[in-house]
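Chemist: I would like the atomic coordinates for the input below:
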Amino acid sequence: MMNNHFFKYVHLLHEKYTKKPEYNLFRVLRSESDEVRLHSRFLADMLNPNGSHSHHNTFLKLFLQHFKDILNIEQGQSITVDIEYKNIDILIRSRDTAIVIENKIYASDQKKQLSNYYQKMKDEGYKNIKLIYLTRTGYEPSEQSTADLPKKVKEDIILASYENHIYEWIARCTEVSARDAPLREACIQYLDIISKITNKIESKDHMDELKTLLRTDNNLARVPDLLSAYQEVLTDIQVDIWNKIADGVKREFGELHQDTVTMQENPRGLINRYVENRKNSKYLAVSAKLKDYQDTYIYVEQNHRIYFGLYCENGSDSHEYIDIMKKTGKFTNSYQWGSMPIGIFAEPQINFKNLTSEDLSYLLLDSNRQNYADFIINILKEITETLSQHP
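Modeler: Coordinates of the predicted model:
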């Protein structure tokens, strides 16, 4: 029977088996979710026979073994591995073969993304083109990404995951590099990163004890109730966050121009669709008109994480976009995205599609949720004040 003792025991198991955070160079230098500058770079170097690991094609062979029935490349020929070649995250090539790896941790698919990569390789004359779609848990690419692919190519897309394929491959690389201390430690630290972004329980003993607990006193039958309650709590939390953000935007910047959340007929239903990851439920947003600008808006949006800044309706070539970009160059940790001349991630950076135990502990406190919303509003105020000081 599930009661307080059940949850206390689960907590004790977590404390018993979960390692305290150790020093991790990857985590120090880059965000754990940085697809290009952390994950693609490290994976490409490990796959590259000429990589800095000096193990030639050993790691590439180990990788290919995971897909031995559907993936092959001529080992006797010259093999190149590139990152960001024609915007392809990782590209492995030999004379006739091109293996395209699209690395998706939290980013969304772009229109015809995989279709375009396939066509680029076809235009370069490759006869054997394989597409690997790499995600945290092995889910499928969107229809918009694969829209123009031939039916057979679409059916043959390889769905790879960090949770299984990459974790198991790097674990094997760790074994092979046992006598190469720097490389071995790098692999161990990278496995730690994978465990974090996939919420993977590493200890078999920990998992075995949890399974035993679920099989006891019909506890397993109550898990669906817990999952439903968990989804409801996440919905409560996000409704509250968006109410706090919307209230702050109205208080500081006036009437909302757009509100896809709090002013809709059923805000809880919308956010619940997002929490349950239902189709067409990615984006939540609020915006307000930016004073003294014709076509620019204060903007807060959530995809996997919440980001905010200014949005120019007329795009990146508009006078207002260029003007704002020049005036806001002093803001650290800011980006230019599409029609946003300045965009900043809310802090702490929380991936609402993959909440960690630390995220949940933080979000449970109302004061933390208020601080989270206040961070967004205060930086937006700094941005608008900067613009008013430089007319």
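Chemist: alpha carbons only for contacts and neighbour counts from here, please
Modeler: Noted.
Chemist: show me where the stretch 251-391 of the chain has helices.
Modeler: Under the criterion DSSP state H, counting those that start in this stretch, helices of the stretch 251-391 of the chain are mapped to 267-275, 319-327, 357-363, 366-389.
Chemist: Out of those, which is the most enclosed?
Modeler: Among those, helix 267-275 has the highest mean neighbour count (mean count of other CA atoms under 10 Å), at a mean of 19.
Chemist: Give the other helices and strands that that helix contacts.
Modeler: helix 223-253 (3 or more CA pairs under 8 Å, 6 or more residues apart in numbering; DSSP states H and E).
Chemist: now for the helix it packs on, which elements pack on it?
Modeler: The elements that helix 223-253 packs onto, with contact taken as 3+ CA pairs under 8 Å, 6+ apart, are strand 256-259, helix 267-275, strand 284-289, helix 366-389.
Chemist: Next, the structure of the following sequence, for comparison with the previous one:
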Amino acid sequence: MLNDLFMTDALMEVVSDAREKANRHGERFNIFSILRVHRNEAETHSRFLHELLNPQGRHGEGCTFLNLFLESVLGLQTSGEGRYRVRRELATEEKRRVDIVIESPDTIAGIELKIDAADQKAQLHDYYQELQRRAGGEKQVVLAYLTLDGKSPSAMSLNGLSKGQVACLSFSDEVSRWLQGCIEKSPHKPALANAIRQYQQLIHNLTGKGGTMSDLVAGELNSDVERFKEALEVEKSLPRAKASVQEVFWQELRAALEAQFGVTPSVYGGNSIAAISHDYYSKNRNNKHIGIKMPIYRLGDRNICLYVNLYHAVHYGLRMEDETGTVASSPDLKEVAQEKIGKGNAQADREADWLVCFYYNPGAGDEEKIIRFDTFNNAAIGLLDREVRRTLIADMVAHQSELAEKAKALCSR
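Modeler: Model prediction:
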């Protein structure tokens, strides 16, 4: 599978030296990464940022961090102590939730965070309309789109909203500088400053901003022609190797689902498993929503289907399809499903067109089982081991079977 790859002793030495230098001051000891919550938008990033921004937060600094954020990140004038309300997960009329909302007598600002989750249809448009409704024509409305690198939102999410109505912010620049300002304002509280510094280091790790092992490896390679050529050969082989690992995963997962349900799952996002696996790593691929699916229950003229989807990470769960086979949202059924089955642990669980969505079985797994085929994390690398792969797939299929049974029981009432 990885026969095309090679790593010379000289190249291995470069990587080893870079790993040691990148951890010279203990940078790899990051509490968020150790606890494997470093990419969790809702429970890590949204909560931590909200806690710093909240004037009543446990940091005990009142509006200090909030004022700094408003001025240096959003470019807004502050209006004094005790006049701001900061909320998380603000519900909209469309049953969506704005990650963070900051409101004062004259301004309302909404912040949408994106680490791994994809844009949703009309998401920012709906958020802007909700903020406008709450402003009532009497407050300035600000909507910010916060991503790792400050990229622009998709036209699908804007849904007619102009790009000028959305402020694009990045964790790597604006948020990182703001965090540094928070640290500088906290010398009298070392524990607080260290906690913020840990989060800032997490941001640096996620965005590759300065001092990372990748930076150090690049610095070594750009001055050595032979090592650079060796690295290029490895780089050329990696997409094929990654695609081969992914293809085996999909093939064995489909076979396991067929054995469990007696139905062969169909492939979407491409003509075959081989095609979706290899196209996933092609440079010209824009839509990486791929996977396998199958119907498990008929409900009137619609089907409840089991989906295993890949965008950045593999996630699975239940979705509704109409008579044309198109995914359709059902807010009422989603509400009942999440009440009876429970909320999923995948980012997509927040999206309207998933009834429930998981990365792994919360009763028998943890974040180590999240398979990220984009960055090829440890779980993805683990798939090279036949027994590890079969165990992971068996656990996944067992949980999917459990979800299917719950869905049938839910719909037969």
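Chemist: Superposing both, give me the TM-score.
Modeler: Comparing the chains after superposition, counting by TM-score structural alignment, normalised by the length of structure 1, produces a TM-score of 0.79; 378 aligned residues with a CA RMSD of 3.8 Å.
Chemist: and the helices of the stretch 251-391 of structure 1 as CSV, adding distance to Lys204 of structure 1?
Modeler: Compiled in CSV, the helices of the stretch 251-391 of structure 1 are given as follows (distance: least, CA to CA, whole Å):
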stretch, distance to Lys204 of structure 1
helix 267-275, 29
helix 319-327, 51
helix 357-363, 19
helix 366-389, 34
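Chemist: Of all the ones you listed, which one is nearest Leu12 of structure 1?
Modeler: Nearest to Leu12 of structure 1, of all these, is helix 357-363, at 14.3 Å by CA to CA.
Chemist: Could you check how far Ile88 of structure 1 is from Val81 of structure 1?
Modeler: Relative to Val81 of structure 1, Ile88 of structure 1 is positioned 11 Å away (criterion: CA to CA, to the nearest Å).
Chemist: ok, now His14 of structure 1?
Modeler: Distance check for His14 of structure 1 against Val81 of structure 1: by CA to CA, it reads 40 Å.
Chemist: out of those two, which sits in the busier spot?
Modeler: Taking His14 of structure 1 and Val81 together and counting by other CA atoms under 10 Å, Val81 has the greater number of neighbours (20 against 14).
Chemist: Map Ala18 of structure 2 onto structure 1.
Modeler: Superposed on structure 1 with TM-score structural alignment, Ala18 of structure 2 falls opposite Leu13.
Chemist: wait, that match sits on His206?
Modeler: Yes. Using CA atoms under 8 Å, Leu13 of structure 1 makes contact with His206 at a distance of 6.7 Å.
Chemist: circling back to that earlier point, please identify which of the helices of the stretch 251-391 of structure 1 is closest to Ala171 of structure 1.
Modeler: Between Ala171 of structure 1 and the helices of the stretch 251-391 of structure 1, the tightest spacing by CA to CA is seen for helix 357-363, at 24.3 Å.
Chemist: Output the contacting helices and strands for the closest one.
Modeler: Using 3+ CA pairs under 8 Å, 6+ apart as the contact criterion, the elements in contact with helix 357-363 of structure 1 are helix 366-389.
Chemist: what comes into contact with the helix it packs on?
Modeler: Residues external to helix 366-389 of structure 1 that are found in contact with it (CA atoms under 8 Å, 6 or more residues apart in numbering): 240-241, 244-245, 248-249, 252, 298, 308-309, 324, 327-328, 346-348, 362-363.
Chemist: Measure the mean distance from it to structure 2 post-superposition.
Modeler: With the two structures superposed, helix 366-389 of structure 1 lies on average 4.0 Å from its match in structure 2, counting by mean CA distance after the TM-score superposition for structure 1.
Chemist: orientation of that helix relative to helix 223-253 in degrees?
Modeler: Between the axes of helix 366-389 of structure 1 and helix 223-253, defined by axes from the mean of the first three to the mean of the last three CA atoms, to 10 degrees, the angle is 30 degrees.
Chemist: quick one: buried residues of the helix or strand encompassing Arg133 of structure 2?
Modeler: Counting by DSSP states H and E, the element that carries Arg133 of structure 2 is helix 123-135. Using 16 or more other CA atoms under 10 Å as the burial criterion, the residues of helix 123-135 of structure 2 that qualify are Gln123, Leu124, His125, Asp126, Tyr127, Tyr128, Glu130, Leu131, Gln132, Ala135.
Chemist: Spatially nearest residue to the most centrally placed residue in structure 2, not counting backbone neighbours?
Modeler: For structure 2, the residue nearest the mean C-alpha position is Asp116 (2.2 Å; CA atoms, centre = their mean). With CA to CA, 6 or more residues apart in numbering as the measure, His312 is the residue that lies nearest to Asp116 of structure 2, at 6.6 Å, once sequence neighbours are left out.
Chemist: Now check the one you found against structure 1: what is it aligned to?
Modeler: Aligned against structure 1 by TM-score structural alignment, His312 of structure 2 finds its counterpart in His304.
Chemist: Tell me roughly how far the helix or strand hosting Met12 of structure 2 lies from structure 1 on average.
Modeler: Applying DSSP H and E as the criterion places Met12 of structure 2 in helix 9-22. For helix 9-22 of structure 2, the mean distance from the matching residues in structure 1 following superposition reads 2.5 Å, by mean CA distance after the TM-score superposition for structure 1.
Chemist: And that helix, what does it pack against?
Modeler: Using 3+ CA pairs under 8 Å, 6+ apart as the contact criterion, the elements in contact with helix 9-22 of structure 2 are helix 213-221, helix 225-261.
Chemist: how much space between Val261 of structure 1 and Pro267 of structure 1?
Modeler: Taking CA to CA as the measure, Val261 of structure 1 and Pro267 of structure 1 are separated by 5 Å.
Chemist: swap in Ser287 of structure 1?
Modeler: Computed with CA to CA, the distance linking Ser287 of structure 1 and Pro267 of structure 1 is 16 Å.
Chemist: Also Glu102 of structure 1?
Modeler: 34 Å.
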